[in-house]
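Trainee: sequence unavailable; structure follows:
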């Protein structure tokens, strides 16, 4: 009996790189792509080797034939042409919302179309620019991919685009909607890529001379201003779904502080009080409990501690995405990791940072487990505050010194912060 073939190496690339790979497969970008790989894998990838690129769920997306490899410091970059990992030309069922709209350029070309290329809901000035010529076809392109600036989900933006399409069709205008994978860089590359995408479908991208006032939009989203001008109703609906009013918006309430500072006690009291008020669904993600259930097996090296906080942040952001309140109470000693959690949370909700700033000597005095004494004796390595640093936050929304206030007073200070922000 013949032996099964040995599978080649696989890699799940960065989401922006994966979106670029998908653009190459669509023929919008060059088919030669550069992908960063771990050095240990890079040493195996000689010219001619095949590297399978997968999505976040492990499904094959493309195969890259290595032409060259370059190593710099701790990173190896392999470069080569990509082809679909599927046998059929269209690559099987497209991934993402609205798969029927993920049409490659070879199957849809609108000659001399006015192309609106957006990642956010379509605004009226852009729509007016696209419909300036009475007989010109309109192509609405919704970009789907990792964002540098938070905004509505692709599904909501696409839904709004379809509403606009149907309105234009009723007016006799030839209009199509496509969804295209694309990274967002937050610089001039975004405009260059949008121009290339528009051209690939046979159109020319339209850009309004004066886009709508985004400040007015965000004031409306925060409930401090009237409905802004410059947006179709369907687009405003998409914006509102992304950012409900504060009392309906998801929230990550993140407590940080030294071991023994009282952050877990205060966080629990706050979660219980929010539950008593009854206007919000609340989940407590305490550091010790998460360590046992979500992060079992992780140690206390900086890398493992960062991974633990990022796991907490991911779960908390998912809770916020669906309108809940996630109360987190890890030590979270490093500013960069806290910033990562903030970015995850603010993609779909709010983030408030509470610094429980009890002095180190007070934390040691409270230490019932004797951890500080063991750390000072060298029995515990990399213990925060003793042999590993704690970086006090400079961006805290509230600072609580629990050596000078009761748990009830600390709890009430947090509840006041939530109430004054309209979040209860």
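Mentor: All right, it came through fine. Computed from a predicted structure; not experimentally measured. Numbering: from 1, shown residues only.

Trainee: switch to C-alpha atoms for all contacts and neighbour counts from now on
Mentor: Noted.

Trainee: run a quick neighbour tally on the closest residue to residue 383 other than its chain neighbours.
Mentor: Nearest in space to residue 383, with sequence neighbours left out and distances taken as C-alpha to C-alpha, 6 or more residues apart in numbering, is residue 375 at 6.2 Å. When neighbours are counted by other C-alpha atoms under 10 Å, residue 375 registers 17.

Trainee: may I have the secondary structure class of residue 375?
Mentor: Here residue 375 is helix, with the state taken from DSSP: H, G, I helix; E, B strand; the rest coil.

Trainee: where exactly do the helices run in this protein?
Mentor: Per DSSP state H, the chain has helices spanning 15-26, 39-42, 124-130, 154-170, 188-200, 214-221, 233-242, 263-277, 287-293, 302-321, 335-346, 360-366, 371-376, 407-420. These are given in chain order.

Trainee: relative to helix 15-26, how tilted is the fifth one?
Mentor: Read it as helix 188-200. Orientation check (axes from the mean of the first three to the mean of the last three C-alpha atoms, to 10 degrees): helix 188-200 against helix 15-26 gives 20 degrees.

Trainee: residues contacting helix 188-200, please?
Mentor: Defining contact as C-alpha atoms under 8 Å, 6 or more residues apart in numbering, one finds that helix 188-200 is touched by 28, 105, 109, 115, 116, 117, 141, 184, 204, 205.

Trainee: check it against this one:
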């Protein structure tokens, strides 16, 4: 006899898991799923309390805390600090009763049962549609065309789903003017960055009743990159609406958002250089610029955090999140935390490069020189054991191997260091 459902905790899963559950609610299984929805198997962060027993109902919420689904546990196992849960999923009652639109272009978010396109040529895409794909979709006279735009976390940076939908709507309307039966829907889906993306696209096309179209010769990623960086002519492989969506995501370098991250030991001079660079960019006047200095951020954005590895990581990630938002809207964010750990710097890079550029400046002033300066007396206190986990003394500093510029302020003036950074920006066409 099946266990009676018991009330369980609520949780907000990572974006990929949330997208997998939303797909299951549409009746579409994610790659690797052993059973069709509503059966699911997902990994979750550890829940508070003990491992959930069979029959426990876990309320799944989105990033804003709104209920999305209810996951009924059939079995659960903990491995490597992650919880693997097998069970069934249903839409949360609050989500069913909520008439408020969810996500951009909410009217285009239709389940397979409401948007069947039997026999259609189906284009499943996360990026603006190119002409070769459009030609392949319309190769058979009279065949309907279904354009499916995927909306969800991206493993490969690219345009926002809203911009892709806007561009694809233009193509849909063009097909309709030409007498084609054409429709467009938006489907929540994760991106894995590997072969699972093709498998998932095939499953989605089948779920909506059509045959997936794959262009024989997709546009060259290098040609796209060169064009977006302004080093090559505008390609002919995209319709104007698609080119506009690409350009909105990645403007020319002088218009593109930028995160400039200074990293180095305490006393290396990174904060002083960062302030000088910020002032100089403001003087030039071609870009809006914001300084996120480590000490200032700790007093405001990260008040309450300590100096354990976890808290230092969290401090840098908060800086990275704010900086990436600034870059997303075309600004320059200058950041000057110590940022001692390579993995944390890599996460900040990924956040920034989702919508803009990222440059890493390693202020590589040697430890001995930093200690000699020791304006705040921190090194002396760390040597005396009064400060635990102090970077460079009792906690490691992982020197970056991917810095775009390395500066040693031992024998360099702040003006010279500032000008070296400004030259780097100028040579990249960013000012």
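Mentor: Received, thanks. Nothing here was measured: the structure is a model prediction, and the numbers come from that model.

Trainee: related to what we said a few turns ago, farthest-apart pair in the contacts of helix 188-200 of structure 1, please.
Mentor: With C-alpha to C-alpha as the measure, no two of these lie farther apart than 109 and 184, at 23.9 Å.

Trainee: now the counterpart of residue 264 of structure 1 in structure 2: how far from residue 121 of structure 2?
Mentor: Here residue 264 of structure 1 is matched to residue 271 in structure 2, going by TM-score structural alignment. Residue 271 of structure 2 is 56 Å from residue 121 of structure 2, where distance means C-alpha to C-alpha, to the nearest Å.

Trainee: trace residue 92 of structure 2 over to structure 1, please.
Mentor: In structure 1, residue 92 of structure 2 lands on residue 85 (TM-score structural alignment).

Trainee: show me the contacts for that match.
Mentor: Neighbouring residues of residue 85 of structure 1 by C-alpha under 8 Å, 6+ apart: 52, 60, 61, 62, 63, 91.

Trainee: for the closest residue in space to it that isn't next to it in sequence, give me its contacts.
Mentor: Setting aside the residues directly before and after it, residue 85 of structure 1 is nearest to residue 62 in space (C-alpha to C-alpha, 6+ apart), at 4.3 Å. Residue 62 of structure 1 makes contacts with 21, 52, 53, 54, 82, 83, 84, 85, 86, as judged by C-alpha under 8 Å, 6+ apart.

Trainee: how much space is there between the second one and residue 13 of structure 1?
Mentor: I take that to be residue 52 of structure 1. For residue 52 of structure 1 relative to residue 13 of structure 1 (C-alpha to C-alpha), the value is 10 Å.

Trainee: quick one, which of the two is more surrounded?
Mentor: Each of residue 52 of structure 1 and residue 13 has its neighbours counted (other C-alpha under 10 Å); residue 52 has more, 21 against 17.

Trainee: how about residue 71 of structure 2, what's its match in structure 1?
Mentor: Residue 71 of structure 2 maps onto residue 64 in structure 1, by TM-score structural alignment.

Trainee: distance of the nearest residue to that match once chain neighbours are set aside from residue 66 of structure 1?
Mentor: Spatial nearest neighbour of residue 64 of structure 1, excluding adjacent residues (C-alpha to C-alpha, 6+ apart): residue 82 at 4.4 Å. Using C-alpha to C-alpha, residue 82 of structure 1 is found at 9 Å from residue 66 of structure 1.

Trainee: equivalent analysis for residue 280 of structure 1, please.
Mentor: Distance from residue 280 of structure 1 to residue 66 of structure 1, counting by C-alpha to C-alpha: 52 Å.

Trainee: who has more neighbours out of those two?
Mentor: Shown here are residue 280 of structure 1 and residue 66; by other C-alpha under 10 Å, residue 66 has more neighbours (22 against 18).

Trainee: which ones are touching that one?
Mentor: 45, 46, 47, 48, 49, 50, 51, 78, 79, 80, 81.

Trainee: out of those, list just those in strands.
Mentor: 50, 51, 78, 79, 80, 81 (DSSP state E).

Trainee: re the thing from before, and the aligned partner of the residue nearest to residue 383 of structure 1 in structure 2, how far from residue 266 of structure 2?
Mentor: When structure 2 is aligned by TM-score structural alignment, residue 375 of structure 1 is paired with residue 382. Distance of residue 382 of structure 2 to residue 266 of structure 2, given as C-alpha to C-alpha: 12 Å.

Trainee: again with residue 117 of structure 2
Mentor: 61 Å.

Trainee: over to residue 128 of structure 2?
Mentor: Between residue 128 of structure 2 and residue 266 of structure 2 the computed distance is 45 Å (C-alpha to C-alpha).
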